[in-house]
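Asks: give me coordinates for this.
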Amino acid sequence: MELSSLKFYNVIVLGFAFMLMFTGFQTCGMVEQTVLKSYRNDSIVNGTVTYNGDGYTSLAIIYVVFAFANWLAPSVVSVLGNKFSMVAGGITYTLYLSSFIKPITATLYIGSVLIGFGAADKQRIPLYIGLTSVCALGTALLLILRSHPIQKLEVGDPEEDQPSEEEEETSDEAAMLNDSLDVTHRLSWKLFLTRDMMILSITFFYTGLELTFFSGVYSTCVGATERFGEDSDKLVGLTGIMIGVGEILGGALFGIFGKKTIRYGRDPIVLMGGAIHMVTFLLIFLNIPDLAPLNKTPDSAYITPNTYLAVACGFLLGFADACFNTQCYSIIGTSYPDNSAPAFALFKFEQSLAAAIGFAYSSHLVLKWQLLILVIFAVAGVVAFFVVERKVRSRAEPSGSSYRNI
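Replies: Prediction:
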């Protein structure tokens, strides 16, 4: 198989594999708190609660481990290789999802560490069997990825291979990796201490907080609002679908067609994302009762809870998230072309750490305080992005480079 055809084949396989794995995991995250609270209520025996697992705590563990595991992942890849490292990661997702079929507090939290991973109880088992199967299928797809043989010699060379050189290269790989990891860690720390990166860190941190809200808290709130009627649990799934639709549309507009949408800079897109988030947070504040992140509640908010508005807010959350994330990736690639690996590592570290903090406080704060935190960091994140983006633009103009092609 030609190299170009092989790359296309691997991209297709990876796309379907990740789609299946994260369909399972992201769906789990959106309904996790609702499902576990329902199971906890069903686990009461003689007035004693026999199950104490908490979805927010589980997700907090996942993201705090993921934040620090980013720095260790290259070492794992060096030992297992690219394909089997991804397979190993997929297995941890699958094990985590399977722990919900028969929830046990210890296995839930152990599964959360391994990942670094609403409905009535009678609906839980088929739901998580399905999600586990989907994730397992995605993991299995990774096994059919193909590698391309290295072209070692020119045509006409009497010797077809040079195993001694290959062995020499392989033996040096581990040492080279250790050196590169050390360099990456030191560069990441130096980058973090620069003024631009410290300012951008505010934006990165906000993306982690709003990730917490749209991926776990908001769907829980919808499922806990009893004023939506008997179908409130079904709305959890519909809301999740609309979040995904918003992400896809935003990713297509600002990612795939990025060269056209960036014509006037990245800051208008981030400003639009921030404005959409502000409006959405206000609508959620008006539509969802204050206690919904913590428990099922018969209360109303400032208006009678409206199902159409709740679903529409899901779409807006996903679309605005895409505004922020596509532009964060873009500005990192532009500002740090020679140090993209440590810069992206910092982005994922800060985003994941913020997500872990967000899930940790979600178990304790009512909706209005969670929304207030998001509003404060949204404003700060947009302003921080503007400051760095203006500097990037001012550096590009004197050098004669085309900003539109950045």
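
Asks: CA atoms for contacts and neighbours, from now on please.
Replies: Fine.

Asks: check contacts around I61.
Replies: 109, 112-113, 116, 356 (CA atoms under 8 Å, 6 or more residues apart in numbering).

Asks: report the buried members of these.
Replies: 109, 112-113, 116, 356 (16 or more other CA atoms under 10 Å).

Asks: closest to F25 out of those?
Replies: F25 lies nearest to S112 out of the buried ones among the contacts of I61, by CA to CA, at 11.3 Å.

Asks: helices of the stretch 1-150 of the chain, start to end?
Replies: With DSSP state H, counting those that start in this stretch as the criterion, the stretch 1-150 of the chain has helices at 3-42, 55-69, 73-98, 105-115, 121-141.

Asks: among the ones you listed, which is nearest T184?
Replies: helix 73-98 (10.5 Å).

Asks: can you give me how far the closest one is from the chain middle?
Replies: Taking CA atoms, centre = their mean, to the nearest Å, the mean C-alpha location of helix 73-98 is offset from the chain mean by 17 Å.

Asks: could you do stretch 175-186 as well?
Replies: From the chain centre to the centre of stretch 175-186 is a distance of 26 Å (CA atoms, centre = their mean).

Asks: quick one, strands of the stretch 101-250 of the chain?
Replies: Shown for the stretch 101-250 of the chain, no strands are assigned by DSSP state E, counting those that start in this stretch.

Asks: second input sequence below; structure requested for side-by-side comparison:
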Amino acid sequence: MSPEGKTLLNVIVLGLGFMVTFTAFGTCGNIEQTVIKSFNSTEFHGSGYTSMAIIYAVFSASNLIAPSVIAVIGPQLSLFFSGLVYSGYIAVFIHPYTSSFYTLSVLLGIAAAVLWTAQGNLLTINSKDSTIGRNSGIFWALMQFSLFFGNLYIFFAWHGKSHITDKDRQTVFITLTVISLVGNFLFFLIQRPDPELAPSDASESPLPADISDSSSSLCSQALDAFSKCDVEDYLNCSVETMWLPICPGLELTFYSGVYGTCLGAMTQFGEDAKGLIGLSGILIGVGEILGGGVFGILDKCNRFGRNPVVFLGIFTHIVAFYLIFLNIASDAPVAPEEGTQMQAFIQPSVTVALICSFLLGLGDSCFNTQLISIVGFLFREDSASAFAVFKFVQSITAAVAFFYSNYLLLHWQLLIMVLTGFLGTITFFVVEWGVINSRRDSDYDSI
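Replies: Next comes the predicted model:
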């Protein structure tokens, strides 16, 4: 197999591994608040929103050590052991206890930092400047199939049920635990690329060395990761770049945990309300897959850079937020297990709710494919550290969002996402224009 074929296969296997793993975990996150509300036990006092806030808070801090872990044990083993923690978190819901629930939330925050930093590192070392956009799109589209399969299962398993019994919960989470374990072992199929052959374009910078080649101590790697020049550029030289992960962090919180809970709380949807959680997740996945696939395939044909795709993302999200504001009761995110009795601004429509799900997925794919692409392009020489910083900012934002989701009504959450969405889009435009100008200067100097 040619070096280019091997690296493309690695990206596909990476995407498939994440697809299977997040078929389990993404579905777990989508339904856990609804499951917790239905859990009949005086010994359990957990909150799905609080758990997610803990996960992302620990996630943000753990990004300080994630590059070091990858340096010591390598990206493949980092993915595998992190995936095992994901499986453990899912398994907690088979027989939930408050102490184990929150303990696994802390451990999952650490594992998530390692997992996503390893993903960014592997994606970058298997890409060139000319393929980073394509590979980002392929990875994102494959991973988002997880939303389709997991939520399809939830739709059929819970269709027509107004209450989730203990047996329903156990059946679902045993199945999800097994699925996540299968995904963990797929990561061992990733092959080491051929670094001496990969940079075939003379104008492209060589691929970075695999971070696992480093033999430095864990402590020194941790200090190194945030002191390198490229990461200093990320932190200090480009204030705009620091704002890039904020908008996706807030929207990740909303579509992965809050919106499904809102649909399940809408008594106006009748007995189909709980099943709509799964159907909504499917349509979010369809939007993610469509966006990731199209933007990955068309990356080489895009003469106008990344900005038009990001503009499409903010436009689709603004439309979705406005329709959700009209269609869903404002107290739906914090409603009790029996659901909300408040009225929306219009007669609640299942069709409108599901259209919004698709738009949320499409808009999110617009942001994330372009963000992965631009971070991989700007910080090619130190990709693991750059992705760690990127996830550090994103996860802090997500932790804050999951925390306030316990208290804020829907319209306030939507307003926050609209404002940060505009700010994030503008700052992305500034960063992308800087990339375009630097390319022009480079082309001029080479004449």
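
Asks: wait, which of the helices of the stretch 1-150 of structure 1 is closest to S164 of structure 1?
Replies: helix 73-98 (20.5 Å).

Asks: who are the packing partners of the closest one?
Replies: helix 3-42, helix 105-115, helix 121-141, helix 163-192 (3 or more CA pairs under 8 Å, 6 or more residues apart in numbering; DSSP states H and E).

Asks: the same query, at a cut-off of 6 Å, please.
Replies: Where contact means 3 or more CA pairs under 6 Å, 6 or more residues apart in numbering; DSSP states H and E, helix 73-98 of structure 1 is packed against helix 105-115, helix 121-141.

Asks: check which residues of the last one are buried.
Replies: So that's helix 121-141 of structure 1. 121, 124-125, 127-141.

Asks: same check on the first one?
Replies: Within helix 105-115 of structure 1, the residues that qualify as buried by neighbour count (16+ other CA under 10 Å) are 105, 107-115.

Asks: got a list of contacts for it?
Replies: 53, 58, 61-62, 92-93, 96 (CA atoms under 6 Å, 6 or more residues apart in numbering).

Asks: give me the buried entries from those residues.
Replies: For the contacts of helix 105-115 of structure 1, buried by 16+ other CA under 10 Å: 53, 58, 61-62, 92-93, 96.

Asks: tell me the one of these nearest V31 of structure 1?
Replies: S58 (12.5 Å).

Asks: alignment lookup: that closest one to structure 2.
Replies: By TM-score structural alignment, S58 of structure 1 lines up with S51 in structure 2.

Asks: once you drop chain neighbours, what's closest to that match?
Replies: S105 (5.9 Å; CA to CA, 6 or more residues apart in numbering).

Asks: kindly report the same for C219 of structure 2.
Replies: Distance criterion CA to CA, 6+ apart; nearest residue to C219 of structure 2, sequence neighbours excluded, is S68 at 7.4 Å.

Asks: so what does that neighbour match up with in structure 1?
Replies: Under the alignment (TM-score structural alignment), S68 of structure 2 pairs with S75 of structure 1.

Asks: so the residue nearest to the spatial centre of structure 2 versus F345 of structure 2, what's the distance?
Replies: The residue lying closest to the centre of structure 2 (CA atoms, centre = their mean) is L252, at 6.3 Å. Separation of L252 of structure 2 from F345 of structure 2 (CA to CA, to the nearest Å): 25 Å.

Asks: with I179 of structure 2 instead?
Replies: 40 Å.

Asks: before we move on, what about L176 of structure 2?
Replies: L176 of structure 2 sits 37 Å away from F345 of structure 2, going by CA to CA.

Asks: check A53 of structure 2 too.
Replies: Note on A53 of structure 2: its distance to F345 of structure 2, by CA to CA, is 30 Å.

Asks: out of the two, which sits in the busier spot?
Replies: Using other CA atoms under 10 Å, the more surrounded residue of A53 of structure 2 and F345 is A53, with 28 against 14.

Asks: now the counterpart of L290 of structure 2 in structure 1. Nearest residue, chain neighbours left out?
Replies: Aligned by TM-score structural alignment, L290 of structure 2 pairs with L249 of structure 1. Take L249 of structure 1 and drop its neighbours on the chain: the residue closest to it by CA to CA, 6+ apart is F319, 6.8 Å away.

Asks: please name the residues that touch the one you found.
Replies: F319 of structure 1 touches 246-247, 250, counting by CA under 6 Å, 6+ apart.

Asks: alignment lookup: it to structure 2.
Replies: Using TM-score structural alignment, F319 of structure 1 pairs with L362 in structure 2.

Asks: and the equivalent of S227 of structure 2 over in structure 1, how many neighbours?
Replies: Counting by TM-score structural alignment, S227 of structure 2 lines up with R186 in structure 1. For R186 of structure 1, the neighbour count with other CA under 10 Å is 13.

Asks: cool, I256 of structure 1 as well?
Replies: Using other CA under 10 Å: I256 of structure 1 sits among 12 other residues.

Asks: do the same with the one 3 residues further on
Replies: K259 of structure 1 has 15 neighbours, counted by other CA under 10 Å.

Asks: measure it to T326 of structure 1 for me?
Replies: Using CA to CA, we find K259 of structure 1 at a distance of 12 Å from T326 of structure 1.

Asks: among the helices and strands packed on helix 73-98 of structure 1, which comes closest to A345 of structure 1?
Replies: Closest to A345 of structure 1 of the helices and strands packed on helix 73-98 of structure 1 is helix 105-115 (CA to CA; 17.8 Å).

Asks: superposed on structure 2, what's the mean shift for the closest one?
Replies: Its aligned residues in structure 2 lie a mean 1.2 Å from helix 105-115 of structure 1 after superposition (mean CA distance after the TM-score superposition for structure 1).

Asks: distance between that helix and the chain's centre?
Replies: That offset, for helix 105-115 of structure 1, works out to 18 Å (CA atoms, centre = their mean).

Asks: now it and helix 3-42, what's the angle there?
Replies: 160 degrees (axes from the mean of the first three to the mean of the last three CA atoms, to 10 degrees).

Asks: hmm, back to that, from the buried ones among the contacts of I61 of structure 1, pick the one nearest W369 of structure 1.
Replies: Closest to W369 of structure 1 out of these is A356 (17.0 Å), distances taken as CA to CA.
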